[in-house]
Structures are given as C-alpha cells and as structure tokens.
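Student: Build me a model from this:
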Amino acid sequence: MGDGHMKWISALIFSLLISGFILSCGGSKETLDYTPPKLPKPLAEEDTTRVEPVTEAPEPKEKVDIVPKKKVIELQRIHFEFDSAELTPEARTILAKNAEILLENPDIRIRIEGHCDERGTVEYNLALGERRALAAAQYLMNYGIDANRIEIISFGKERPLDPRHTPEAWAKNRRAEFVIINQ
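Tutor: Predicted coordinates:
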C-alpha cells in the first residue's frame, strides 16, 4: 500500500468521527411546556391601607424595675492656718456645703481625717490633727448632723497631700478630709 492509500484511510476515519460527533449532538427536539408565573395585579387606590402614627406606647408585658443610677457624693476638704485648729471663713463656707449634702443624704456616715504639715513632732501633729478633725465635726453637729454619723481620726503629718518641703505644700497639708464610709 502506498502513501496515497494511507492518506485516503486517514481522511475516511476523520470524516466518520466528525459525522458521529454531529449526529450525537443533534438528538431529538423536545418542546418544553413553560408558563411564566402570573404577576400580582397592581393595587387599586381604594385597596391601600393607611398607617396612623402611634400616640401611646403599649403597656409592657412584664413589669421592669428601673434602678436609679447611684449618685456620687463628694465632700470637699478644708484647710487650716499654721499651728491652728480654728476654722477659717472659707472652711466654714465649705463645711456648710458639706453639711447640706449630709442633710440631703441621711444614710451617709463619714470619717473626718485631720492632717498637719511636716513641721513639729509626731505627737504634737497627731494631737493637732485630732483637734482639726474635732473642730470640723463640731461644726457639722451644730449644723444638725447626728454625732453617730461622724467618726474622727488624726494622721498628723503621716499622709501629706503634697510631699514637697515648701510653704505651698505645707499649706495644702494642713487640712481635714471627709471620707464617706458607707456609700
């Protein structure tokens, strides 16, 4: 067999393959029965619903207890002159404000802490701090605060507000602090 014969067989095989491919893709035609879905009819004007705003809130199904936010109460400190437990006019003004707060909050108990500057002996400053705390407590009691709501303590020079060794720091440290002990 010659070279021409081989070309002829190759062409025949190629033709048969193409014919088979075309026949397999053709297949039978089926008609699909497809009906598009019906769209809803547009609403007529008389079919529309009007929504009125709600004027009252509905009653809750469960009763809810609302806990009021706890009010933070702060009492201001007072200051004293050097080597003194006498209340200054400014200290009396602050004590009056503190007393009003305590009258408005009768459940509050306080501790008044007397403090001194670093000058003087430990014993002297503890005694002076106690006299300062007692002077503030006496003012509050005269204002109408029950003595059972007040404790006093002296820290002398042991707890300075300002640790520097200057006249300004010493003035800050000569004080009475008011600490709420049951808020």
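
Student: going forward, measure contacts between C-alpha atoms and count neighbours the same way
Tutor: OK.

Student: gap between Phe155 and Pro89?
Tutor: According to C-alpha to C-alpha, to the nearest Å, Phe155 stands 24 Å off from Pro89.

Student: Mind listing what's buried along the helix ranked longest in the chain?
Tutor: Longest helix of the chain, by residue count under DSSP state H: helix 3-26. Within helix 3-26, no residue counts as buried by 16 or more other C-alpha atoms under 10 Å.

Student: Figure out how far it is from the centre of its chain.
Tutor: 84 Å (C-alpha atoms, centre = their mean, to the nearest Å).

Student: Which other helices and strands does that helix contact?
Tutor: Here helix 3-26 touches no other helix or strand, going by 3 or more C-alpha pairs under 8 Å, 6 or more residues apart in numbering; DSSP states H and E.

Student: what about Phe155 and Pro89, which has more around it?
Tutor: Phe155 (19 against 9; other C-alpha atoms under 10 Å).

Student: Can you give me the distance of the nearest residue to that one once chain neighbours are set aside to Ala11?
Tutor: Nearest residue to Phe155 in three dimensions, chain neighbours excluded: His115, at 5.5 Å (C-alpha to C-alpha, 6 or more residues apart in numbering). Distance from His115 to Ala11, counting by C-alpha to C-alpha: 117 Å.

Student: Over to Ser154?
Tutor: Distance from Ser154 to Ala11, by C-alpha to C-alpha: 119 Å.

Student: Also this sequence, please, to line up against the first:
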Amino acid sequence: MPVFHFDFDQIKIKSKYRELLRQQSACEMQTLEARGDMILQIEGHADERGSDEYNVASDTPANAIANSIMAYLTNPELTQIISYGEEFPLVPQSNKNAWARNRRVEFTLLLK
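Tutor: Sure, this is the predicted structure:
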C-alpha cells in the first residue's frame, strides 16, 4: 500500500487516493485474510503543529483509511491502528513542505 498524505486539520481522504485505495484494498485484504498469519498496522503521523493530544486524537486520518479498508475485510481483527502524532517525522524540518510530507498514513505488515 502506498503512503497517504493529508491536508492540515483534515481527515478526508484526497480524491487521488480514494481510487487507489479501492483498487488495492480488495486484493491486499484478500491476501492478508488468506495468509492468516499477519496483521496490517495502519500508522497515522501528524506534523509538529498542534498539541500532542490533538495529534493523536481518535478522529484521525489513520481511522479514515482504516474505515475504508474494513469494507474489504471479513475479520477486522486483522488490522490495528496506531496514531504516532508528531513522534516520527519523515522530514525533520519546520516548513510547509515538511509539514505536508509528515502528515501521512503508512502501512506495516506484522506477523501475529
């Protein structure tokens, strides 16, 4: 799955990602369920702006992505959502470009 980026203070999935999510989710989730030994970890990241509490709030881009993916899973226990907030920036600088790249959702496959 690709990295998904979000606008500041938004949880809406950008239109360019919606179709990609639809195309890849069905195949990826079927493979995940068929294997049975893995979990998809959905990791939300924020930029440095906002309080720590705000940046790891439950209403996050990671949840928006997870909700879309759940439509393709019969077993929701095959996913887990983690909101890291600003803890792991992709770009350590403090400017608009860095903030935009740091607001993202990434995916990691974990063995059960």
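
Student: TM-score for these two?
Tutor: Overlay of the two chains. TM-score (TM-score structural alignment, normalised by the length of the second structure): 0.85; 107 aligned residues with a C-alpha RMSD of 1.8 Å.

Student: For the second structure, just list every one of the strands.
Tutor: 4-5, 38-45, 79-85, 104-111 (DSSP state E).

Student: Show me the one of those that comes nearest Cys27 of the second structure.
Tutor: Cys27 of the second structure lies closest, by C-alpha to C-alpha, to one member of the strands of the second structure: strand 38-45, at 13.3 Å.

Student: can you list contacts of that closest one?
Tutor: Contacts to strand 38-45 of the second structure, defined as C-alpha atoms under 8 Å, 6 or more residues apart in numbering, come from residues 32, 55, 60-62, 66, 77-89, 102-112.

Student: swap the cut-off to 6 Å and go again
Tutor: 62, 78-85, 103-112 (C-alpha atoms under 6 Å, 6 or more residues apart in numbering).

Student: Distance to Ala71 of the second structure for the strands of the second structure - can I get that in JSON lines?
Tutor: Formatted as JSON lines, the strands of the second structure follow (distance: least, C-alpha to C-alpha, whole Å):
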{"stretch": "strand 4-5", "distance to Ala71 of the second structure": "18"}
{"stretch": "strand 38-45", "distance to Ala71 of the second structure": "14"}
{"stretch": "strand 79-85", "distance to Ala71 of the second structure": "12"}
{"stretch": "strand 104-111", "distance to Ala71 of the second structure": "17"}
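
Student: what's the spacing between whichever residue in the second structure pairs up with the residue nearest to Phe155 of the first structure and Arg35 of the second structure?
Tutor: Matched across to the second structure, His115 of the first structure falls on His45, judged by TM-score structural alignment. Using C-alpha to C-alpha, His45 of the second structure is found at 28 Å from Arg35 of the second structure.

Student: and if you look at Asn63 of the second structure?
Tutor: 24 Å.

Student: What is the corresponding segment of the second structure for stretch 161-174 of the first structure?
Tutor: Going by TM-score structural alignment: stretch 161-174 of the first structure matches residues 90-103.

Student: swap in stretch 85-94 of the first structure?
Tutor: So stretch 85-94 of the first structure sits over residues 11-20 in the second structure, by TM-score structural alignment.

Student: From Glu48 of the second structure, how far off is Ser15 of the second structure?
Tutor: Ser15 of the second structure is 25 Å from Glu48 of the second structure, by C-alpha to C-alpha.

Student: Can you tell me the closest non-neighbouring residue to Arg104 of the second structure?
Tutor: His5 (4.3 Å).

Student: try Ala64 of the second structure
Tutor: Ile11 (6.4 Å).

Student: the more surrounded of Asn63 and Arg35 of the second structure?
Tutor: Each of Asn63 of the second structure and Arg35 has its neighbours counted (other C-alpha under 10 Å); Asn63 has more, 21 against 10.

Student: what does that one align to in the first structure?
Tutor: By TM-score structural alignment, Asn63 of the second structure lines up with Leu134.

Student: Just give the number of residues close to Thr60 of the second structure.
Tutor: When neighbours are counted by other C-alpha under 10 Å, Thr60 of the second structure registers 24.

Student: Tell me how far the nearest residue to it once chain neighbours are set aside lies from Leu110 of the second structure.
Tutor: For Thr60 of the second structure, ignoring the flanking residues on the chain, the nearest one in space by C-alpha to C-alpha, 6+ apart is Ile11 at 5.9 Å. Distance of Ile11 of the second structure to Leu110 of the second structure, computed by C-alpha to C-alpha: 25 Å.
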